[in-house]
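Engineer: coordinates only, sequence not included:
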């Protein structure tokens, strides 16, 4: 196994151009969550115009999340075959094509475009951490990773704020298409950062498949490797060991509870606030943007807390703050801003503390990658049901009480499973 960085002779980080690469990474990250949540502020209009039920409407958010779990091996293979530079370009082109197809009209185009978006965003999810790990020093990689994850939430905030006002003046199809311009701009800056030839034609250099993994790789880049054995037999032994650990399944449930609550609320908060508080679509979209942008506070704040507090304490704090969101919307929806502040910061901190627990629990890069793959793959697979389940229960019950109870249970799962899994982690 290769334990070091795979830096090609044509490494794209050159001192004068490092800032261009960083800007490109930020712009690309804006496209990795924003298109998913763009439909939420206008979901009621889309369902009315296309005659969708709540279950089908929930697919618009569920499908991309399911792609995160199922299409990651495909994305890894694509990156290994064509290289990170062209993989980024391919992902951005897919975002543009998916955005256009989703707004072409009809349920079929809507679902097909959403699937294309999900697969394309999955490529971006996998490849950007590879670029960061490869082309930044360990000291800078942590900072750039923080900026990258923050930009994910900023992209969600922008689309949450802007989609409804655009839809009021242009209609929802064009309002969704507009966000494809972000991918075009990101692609142009990416070409400037790495060079047009590398971004489009490729360098023809092999890619070290050991670094084609996911976000956890950036965090674990400086962890020393403790190699037990080489070969397939050792790999299978490692896999069996992970499957037999309570902590593996506990962290998977914790991650699933966190992501289920996040995507379930992201898909339906605007509709809930329109129904329960009487906000306009634009106002409801603005309210959901608070939930998204506060995640930046949690994502950046939890690592600082982790310097002084044990992970088990942080999981408990994050879960306690998270629970304010579904309970607050259940009993006092008019105080949505207060609940969004708590819940937004907590959901940003929730995913961060899970990764921190993984890093402190493992003893090698290999174990980190495999535990991360298990936790994220299983977690995202369960989380993809969030928008579907919340929408279906709302459809069946005709109100928002039972859906918020479901979100409460998912957040409680994060707390209980996370605390039990992190008890012995220092």
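Structural biologist: All right, it came through fine. The structure presented is a predicted model; accordingly, all values stated were derived computationally and were not measured.
Engineer: when you work out contacts or count neighbours from here on, use the C-alpha atoms and nothing else.
Structural biologist: OK.
Engineer: skip the chain neighbours and tell me the closest residue to residue 401.
Structural biologist: With Cα to Cα, 6 or more residues apart in numbering as the criterion, residue 401 has its nearest non-adjacent residue at 6.0 Å, and that residue is residue 330.
Engineer: hang on, that neighbour packs against residue 400?
Structural biologist: Yes: taking Cα atoms under 8 Å as the definition, residue 330 is a contact partner of residue 400 at 7.4 Å.
Engineer: name the SS class of residue 363, please.
Structural biologist: Here residue 363 is coil, with the state taken from DSSP: H, G, I helix; E, B strand; the rest coil.
Engineer: can you report how many residues lie near it?
Structural biologist: Other residues lying near residue 363 total 15 when counted by other Cα atoms under 10 Å.
Engineer: also this one, for the comparison:
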């Protein structure tokens, strides 16, 4: 009887583990991006300027840059499962702090949320690589879609919930605490395990070959510029649309459509990525699609649905490609971990610059022409980096060829 019980428990573990992974994915975007439809309400309530409001998206990205590289160290000390549980606790605690109290608690809670999400961003893929090595592409696509769907729903309901409940923006951002609470409950069965992260998990950034590699910088800047553009759009799209004459509810719905669209490319690209001879065309095309979408929002905002979906598809495809480049361009798991740490640190620092810079430009210049034109121009630069990063070569081979030359 005891043996049968053990077998049944072992057989059920993958079910609970997959459920936990998918629920965990719901926490990785919505608590940050769901704030954007409420930015106007928060600004008016607390007297914040546009630049200060942009910090609500910038702070989590700074936390990503600072905390992400050290997530692997946390997992080696406390185990992968317990570290992911700690991440859920941080996200839940941050949401509570953010939605109550004065302005300082709004920013403190936002930083704590970003720290928890940073840990999850690094360790969740590590868990997939370790426990489901044959299904990494499929499960990554499914959890990306889950992440996008929940973020889309959250963005669509945040403003109506805050507006029509009469309780204001605090309820709109407090509702996200449901996600870590439910996720933590489902994750509890995993706490009996204490295992190390996968070998290729991002390590703290340090000097070395990857930092001296042109190819590594091409991968890093492709990812970083895409993150810059994505988080600018996520932060300010509802405000851009409201300034163009859309209702807050319609703007929130389109903001949700943006996030849903970012998840769609994962379903196509993840299974076929390694079968492509190189990824130059895909990287170039995704950047140009994003550029067209941004220019469309500027020049023809009446067709915002089309442009929003294009931006979502373009940035979603680029993030999948950029993350794939980390493993495809590296020649070993150790090198992939070093490149991942470099790309995340530099990439998130670039991304963190975006919302605040664009908010300042909008305040100073009084319009969205320059900010959107700047983002479109960066998409073209990103396309050029995509042509370089998408070549079917490795960092070691690229370094060797440069020395021979």
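Structural biologist: Structure's in. What do you need? Keep in mind that what you see is a predicted model, and the values were worked out from it rather than measured.
Engineer: what do we get in the second structure for the residue nearest to residue 401 of the first structure?
Structural biologist: Residue 330 of the first structure is assigned residue 298 in the second structure as its aligned equivalent, the criterion being TM-score structural alignment.
Engineer: then residue 272 of the first structure?
Structural biologist: For residue 272 of the first structure, the residue aligned by TM-score structural alignment is residue 240.
Engineer: check residue 315 of the first structure too.
Structural biologist: Residue pairing (TM-score structural alignment): residue 315 of the first structure is matched to residue 283 of the second structure.
Engineer: who's in contact with its match?
Structural biologist: Contacts for residue 283 of the second structure were tallied using Cα atoms under 8 Å, 6 or more residues apart in numbering; they are 317, 318, 321, 383, 386, 387, 390.
Engineer: what strand or helix carries it?
Structural biologist: Following DSSP states H and E, the helix or strand that holds residue 283 of the second structure is helix 280-299.
Engineer: which elements pack onto the next helix or strand after that helix?
Structural biologist: Taking DSSP H and E as the definition, the helix or strand that follows helix 280-299 of the second structure towards the C-terminus is helix 304-328. Other helices and strands packing on helix 304-328 of the second structure, by 3 or more Cα pairs under 8 Å, 6 or more residues apart in numbering; DSSP states H and E, are helix 214-243, helix 248-272, helix 280-299, helix 333-365.
Engineer: and the furthest pair within the contacts of residue 283 of the second structure?
Structural biologist: 317 and 387 (14.5 Å; Cα to Cα).
Engineer: grab the nearest non-local neighbour of residue 224 of the second structure.
Structural biologist: residue 347 (3.6 Å).
Engineer: correction: the previous question concerned residue 310 of the first structure.
Structural biologist: By the measure of Cα to Cα, 6+ apart, the closest residue to residue 310 of the first structure outside its immediate chain neighbours is residue 426, 5.6 Å from it.
Engineer: so how many other residues sit close to that neighbour?
Structural biologist: The burial count for residue 426 of the first structure: 12, using other Cα under 10 Å.
Engineer: list the contacts of it.
Structural biologist: With contacts taken as Cα under 8 Å, 6+ apart, residue 426 of the first structure has the following neighbours: 310, 311, 360.
Engineer: on that earlier part again, so the residue nearest to residue 224 of the second structure sits right up against residue 219, yeah?
Structural biologist: No: because the distance of 9.7 Å does not satisfy Cα under 8 Å, residue 347 of the second structure is recorded as not touching residue 219.
Engineer: more neighbours: which of the two?
Structural biologist: Set side by side, residue 347 of the second structure and residue 219 show more neighbours around residue 219, with 28 against 25, by other Cα under 10 Å.
Engineer: pull the contacting residues for whatever residue of the first structure lines up with that one.
Structural biologist: Superposed on the first structure with TM-score structural alignment, residue 219 of the second structure falls opposite residue 251. If you count contacts by Cα under 8 Å, 6+ apart, residue 251 of the first structure has them with 354, 375, 417, 418, 421.
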